[in-house]
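> Got a sequence here, can you build the structure:
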Amino acid sequence: MFLFLLVVLHPKADAQIDPGECRYPLGMEDGRIQNADITASSQWYDTTGPQYARLNREEGDGAWCPAGQLQPSDVQYLQLDLRQLTFLTVVATQGRYARSSGNEFARKYRLTYSRDGHRWVPWRNRFGNEIIMANVNTYESVVKDLHPPIITRFLRLIPVTDTVHTVCMRIELFGCSWQDGLTAYSGPEGHTMMAPGYPITPLNDSTYDGVQERRRVLGGLGQLTDGVIGLDDFSQTRQYMPWPGYDYVGWRNDSLGPGYIEMEFQFDRQRNFTFMKVHSNNMFARGVKVFSSVSCVFKPRLISHWEPESVEFHTVLDDRNPSARYVTVPLDRRVATAIRCRFYFADTWMMFSEISFQSATNPLPTLKSPMMTSLPFETQSRAPTTFTAATATGVLFRVVLIGHTHPRMTPSVKQTLIWYFTDGSTVTTKPRPPEDSNTSILIGCLVTIILLLVVIIFLILWWQYVCKVMEKGPRRILDEEVMVRLPCSSDSSQSPPLNSLDSPYERVFLLDTPTRFPERTELRGKAPDCGSGYAEPDITRCTHQQSLQSSVPHYAETLIVKLQGVTGSNTYAVPALTADSLTRKDITAAEFPREHLIFREKLGEGQFGEVHLCEAEGLVEFLGEDAPPLLDGKSSVLVAVKQLRADATANARNDFLKEIKIMSRLNDPNIIRLLCVCVHSDPLCMVTEYMENGDLNMFLSQREIESTLTHANNIPSVSMMDLLHMAVQIASGMKYLGSLNFVHRDLATRNCLLDRQLTIKISDFGMSRNLYSSDYYRIQGRAVLPIRWMAWESILLGKFTTGSDVWAFGVTLWEIFTLCTEQPYSLLTDEQVIENSGEFFRNQGRQIYLSPPPLCPPALYELMMRCWRRDIIDRPSFNSLYQALRFHSPRS
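Coordinates of the predicted model:
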């Protein structure tokens, strides 16, 4: 006779771990992380050792400080052993306060991590950036979300500095235990979907931290374990996505011969596996479906063979509901340290966003007692008797049958019975009948269970309806911005301090969960400024505030420091220290009478100013030896005048004056010079050189390569030596800018002016001219970007350096030797150009390069290819480019 029937219901499966919930302090502040588990590469004194790197604590001299002053090239680290695999989502840092006597902190840091203590992996955010912006003073804590999160046991925090500094750090980590036990998965690398009428969709595992060999990924973890579930429509973009489909790893059937993908999963120890959950896309209208079946084999121990007996699972395909869903695959409580699964295609594409496992960490013990007891599911003895069953309702449930002993029953009859029900799916396992059992008793059990199934199915339908109602609110994961939730003070009029993280049981939550804990106080930190200064932009300081049109790949939305000056022309990026020093200097250019400027043509305009082509009467006498030469028969000099409008803001006025000070520092024969200014009265003006032959793009597009035909027919032409001479001059001018650490950011033939002797001067007018508007990609509400000339790191990361100017120089060379007859990447749309920059970032050999121009010698095209190398450090300097081009040019 049976005592009871226990029914365990499982609602719709969710991710194994949720980054929005997994945000508990791991124990630096409260001491759960022991001193022995905190080490460092060095320490200044015993009182600034690693054991004192605890957030909000003031023991010793207040923090961990590495020995000596930190050099930019130094690698000093603070290392933590978390004693178990941990899902790390947040890092909080402070400087050394030391009861008001300390004044050291780290402005930046980076992370490396290891799951085994031997192989260390650098952490990068979803845009490939390793640097995390940290503290701006000694006492306030700065909390940074890790996107993507880290699965690790060991962690190193490495302070980063741009100058020689003393740094000290206190930290706290947030996350939770990694119960999944998965330490690595391997499989074929993801493919890229290129369908007519849709944007290019890379479906590779972009955050994978293992290695790639022969188009397979090995030995790491990535997007399939980051806790982020892909959208129903994979072509849509979340706010944090660098590109559409980012959350999915996908494979194309016809690119894999066998008709399946094989993945192997490695675990931290021997485990008893209950089931595997695979979140899969099902946009069948795009040729994407859930896998048709899966077959898994198991390796019981680290050094053993794969067991021949497999577990197979078949799905019922769904051509009505395109929603992404979890597919739960029962694993029959098999014991293993590794699992190898083959997922079979049901259509052209198969896409996964998460894979997780339910398991117990030890093999199940064998029950000695003849009496069956109500042990937990994970600790019962041998595998239960399992029957094939399915419902159309889609909710997995188990029926656990527990009973008394009986003198005529063997122990095998008194095992737990488990029924699996899955959404339109069948579970195929072999029933294991009891030996020498009483058939009538077994039939009675089954009849009882079947009678109760009607009630259970009704409960399932009701439960599923409730779940659907509760899940109507969309889940969102925001970007870098976080908030700290703390217990409310008993005095409701006072808010807790921002830098307090009191209880080890408190969590740091994302901003998308304001209603989960209404009893807690929410504190939002001020977002960093993303203004338009001249220093090299740092993407880690910016938050995304605006969206592009839905058709634009999302990583084009990267916040890039404004390229345009107040007059609409390009502005040079200069080092922050230089820009600060310029603001303290007076304008050295001479004041020119504005009534002597005669308007000829408007070249362009910006939000607060215009660029005019003018004749300057008396400028030669005014400047003396520094004056540009007069045109034949002219008494005036052709100049470009940047003029600020009367309605310009105070910030625009300050930027305009700063631009004058920057231009006044430039003095090179191949750079446009600032001649004079008109700043004693409004409107403010700066007067620069202009060349009578206009810009290089227009000049070359109206000419042909020199030949006997051009001479015979008096056709305007240029020779190969002319083109090489132009390239040498541009390299010379850029070499000069690089020597000052100035970054041009818009180098192209449209920004190179020529005189009648083919002397080139690099200018900055191209961006403001409507003639070249098609060369720029406009982001709504922000500056236009010359993406066809920009390096991949400038497009994706907003990073402008001399190395990115070298990339643009390579494109400018390509323009010159095509005689500017076509636009770079003319066969690609703007969106495809941005997608191609993503291929440079991923570096999987799929990037598209500009093809060799017909007039270009092979050695020169090889020089262009060197300019387009992925890593900045591998690109040539402007000095080496100048020397190489000069070697081939007889004029230089």
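
> contacts, neighbours, all on C-alpha from now
Noted.

> For Gly175, see how far away the closest residue to Pro202 other than its chain neighbours is.
Once flanking residues are discounted, Pro202 sits nearest to Thr192: 4.2 Å by C-alpha to C-alpha, 6 or more residues apart in numbering. Distance of Thr192 to Gly175, computed by C-alpha to C-alpha, to the nearest Å: 33 Å.

> More neighbours: those two, which one.
The neighbour comparison of Thr192 against Gly175 (other C-alpha atoms under 10 Å) goes to Gly175, with 24 against 16.

> Here is the second sequence; please produce its structure so I can put it next to the first one:
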Amino acid sequence: SMPDEVPLDEQCERLPYDASKWEFARERLKLGKSLGRGAFGKVVQASAFGIKKSPTCRTVAVKMLKEGATASEYKALMTELKILTHIGHHLNVVNLLGACTKQGGPLMVIVEYCKYGNLSNYLKSKRDLFFLNKDAALHMEPKKEKMEPGLEQGKKPRLDSVTSSESFASSGFQEDKSLSDVEEEEDSDGFYKEPITMEDLISYSFQVARGMEFLSSRKCIHRDLAARNILLSENNVVKICDFGLARDIYKNPDYVRKGDTRLPLKWMAPESIFDKIYSTKSDVWSYGVLLWEIFSLGGSPYPGVQMDEDFCSRLREGMRMRAPEYSTPEIYQIMLDCWHRDPKERPRFAELVEKLGDLL
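All right, here's what the predicted structure looks like:
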């Protein structure tokens, strides 16, 4: 085992790739539409026949480089593949399923596909459909009203002939569709019309903490933990991912230009911004910001604040966000704990799992 001080990607670079375990024949992969693209890479949806010894066809996501990628970008994707093989399987991580590394075609890393897109867009789509508890959902079903005999002419009876599904369809998904690349038409299970509850929000928070507890136990530092990097799968399961090369950080306002690089400043701990120190403790800080995103239903952190030197120094001096709209005092306290100025004082992911498990 290599010393802890060496970053995981440098450790993994030297590891062998076990083709006998992971190699998948390209001809069994049928590539489909794009799910994300950046300066160097892209992620596409695909159908894989017989992956993981399955007798069926499975929808997967494939990470690959764009035309004209350099040797160093190739190496970065290869290293990512090795990191994924090293990390191993967990329910709350977007897991590796296979790879195509053999000569005669592009390098492809095959991972789980998450049908419902990223958590940030999904939560925004739910803003009209948030109920504080499961029972509240029952009282919100629109009633079909009969034509009352003394109804004034010209006044339409409220919601007459409007099905509950139509009234729920204004979940804001229409304008978001291209963004999250989700076809609502395909969606037979009415997932976008289901109300979301406090329990769901706490469950997402708990699952991300569990995924991060696992990643940190495997010596993995994420560095870009945010709702845009959490994907939603079936059965309300959320999974941590990282678009890495396949995110357009040049177009995305979440990545702020600092010198010759672009950084997700709103999600970064002060020691990462000022001293380029990344650790599991800086991931815990980012997790606190992710909690804020969850409990504001996909709000943009530090609303109305300019991302500039002044922001950075105010953060260092102790400026913190106020509680988001849907958080409870307990949840907000967890955020503040994650934003402790001293990294050593921030909770461990194992403690966060326990706290959120209790709330759940």
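
> Can you give me the TM-score here?
The TM-score (TM-score structural alignment, normalised by the length of structure 2) is 0.76; 300 aligned residues with a C-alpha RMSD of 2.5 Å.

> Contact partners for the alignment partner in structure 1 of Ser72 of structure 2?
With TM-score structural alignment as the criterion, Ser72 of structure 2 lines up with Asn651 in structure 1. Going by C-alpha atoms under 8 Å, 6 or more residues apart in numbering, Asn651 of structure 1 touches no other residue.

> Surely Trp792 of structure 1 and Glu835 touch.
No. Using C-alpha atoms under 8 Å, Trp792 of structure 1 is not in contact with Glu835, being 9.7 Å away.

> Show me where structure 1 has its helices.
439-470, 576-583, 619-623, 650-664, 696-701, 708-712, 720-739, 792-797, 802-817, 830-842, 858-867, 878-888 (DSSP state H).

> Save those as a markdown table, and put in distance to Ile418 of structure 1 too.
Listed next are those as a markdown table, based on distance: least, C-alpha to C-alpha, whole Å:
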| stretch | distance to Ile418 of structure 1 |
| --- | --- |
| helix 439-470 | 11 |
| helix 576-583 | 67 |
| helix 619-623 | 95 |
| helix 650-664 | 71 |
| helix 696-701 | 76 |
| helix 708-712 | 89 |
| helix 720-739 | 72 |
| helix 792-797 | 51 |
| helix 802-817 | 62 |
| helix 830-842 | 46 |
| helix 858-867 | 63 |
| helix 878-888 | 71 |
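
> quick one: which of those helices is nearest Phe343 of structure 1?
Phe343 of structure 1 lies closest, by C-alpha to C-alpha, to one member of those: helix 830-842, at 25.4 Å.

> Contact partners for the equivalent of Trp339 of structure 2 over in structure 1?
Aligned by TM-score structural alignment, Trp339 of structure 2 pairs with Trp868 of structure 1. Trp868 of structure 1 is in contact with Ala791, Trp807, Gly810, Arg875, counting by C-alpha under 8 Å, 6+ apart.

> picking that back up, which one of the helices of structure 1 lies closest to Thr749 of structure 1?
Between Thr749 of structure 1 and these, the shortest gap by C-alpha to C-alpha is with helix 696-701, which sits at 4.9 Å.

> corresponding residues in structure 2 for the closest one?
Under TM-score structural alignment, the match for helix 696-701 of structure 1 is residues 119-124.

> Please tell me how far that stretch is from the chain's geometric centre.
9 Å (C-alpha atoms, centre = their mean, to the nearest Å).

> ok, residues contacting it?
With C-alpha under 8 Å, 6+ apart as the test, stretch 119-124 of structure 2 has contacts from 116, 172, 176, 179-180, 227-232, 293-294, 297-299.

> Stretch 201-220 of structure 2: which residues count as buried?
201-216, 220 (16 or more other C-alpha atoms under 10 Å).

> Which residue is the nearest non-sequential neighbour of the aligned residue in structure 2 for Ser804 of structure 1?
With TM-score structural alignment as the matching criterion, the partner of Ser804 of structure 1 in structure 2 is Ser282. Using C-alpha to C-alpha, 6+ apart and skipping residues adjacent in sequence, the residue nearest Ser282 of structure 2 is Ala269, 5.4 Å away.

> Identify the residue of structure 1 aligned to that neighbour.
Using TM-score structural alignment, the equivalent of Ala269 of structure 2 in structure 1 is Ala791.

> can you give me the strands in the stretch 151-300 of structure 2?
For the stretch 151-300 of structure 2, applying DSSP state E, counting those that start in this stretch gives strands covering 196-197, 230-232, 238-240, 256-258, 261-263.

> which one of these is the most hemmed in?
strand 238-240 (a mean of 26; mean count of other C-alpha atoms under 10 Å).

> Show where it falls in structure 1, residue numbers please.
Using TM-score structural alignment, strand 238-240 of structure 2 pairs with 760-762 in structure 1.

> The equivalent of Gln729 of structure 1 over in structure 2: what's it in contact with?
When structure 2 is aligned by TM-score structural alignment, Gln729 of structure 1 is paired with Gln207. Residues near Gln207 of structure 2 by C-alpha under 8 Å, 6+ apart: Asn92, Val237, Val238, Lys239, Val353.

> So what's the residue count around Ser180 of structure 2?
Neighbour count for Ser180 of structure 2, taken as other C-alpha under 10 Å: 19.

> Quickly note the distance from it to Val62 of structure 2.
Taking C-alpha to C-alpha, one finds Ser180 of structure 2 at 16 Å from Val62 of structure 2.

> quick revisit: pretty sure the match of Ser804 of structure 1 sits against Ile273.
No. Here Ser282 of structure 2 does not reach Ile273: they are 10.2 Å apart, not a contact under C-alpha under 8 Å.

> Looking at these two, which is more packed in?
Ser282 (26 against 18).

> quick revisit: nearest to Lys299 of structure 1, of the helices of structure 1?
Evaluated with C-alpha to C-alpha, the helices of structure 1 place helix 830-842 nearest to Lys299 of structure 1, the distance being 33.0 Å.

> Which strands or helices does the closest one pack on?
Secondary-structure packing of helix 830-842 of structure 1 (3 or more C-alpha pairs under 8 Å, 6 or more residues apart in numbering; DSSP states H and E): helix 792-797.
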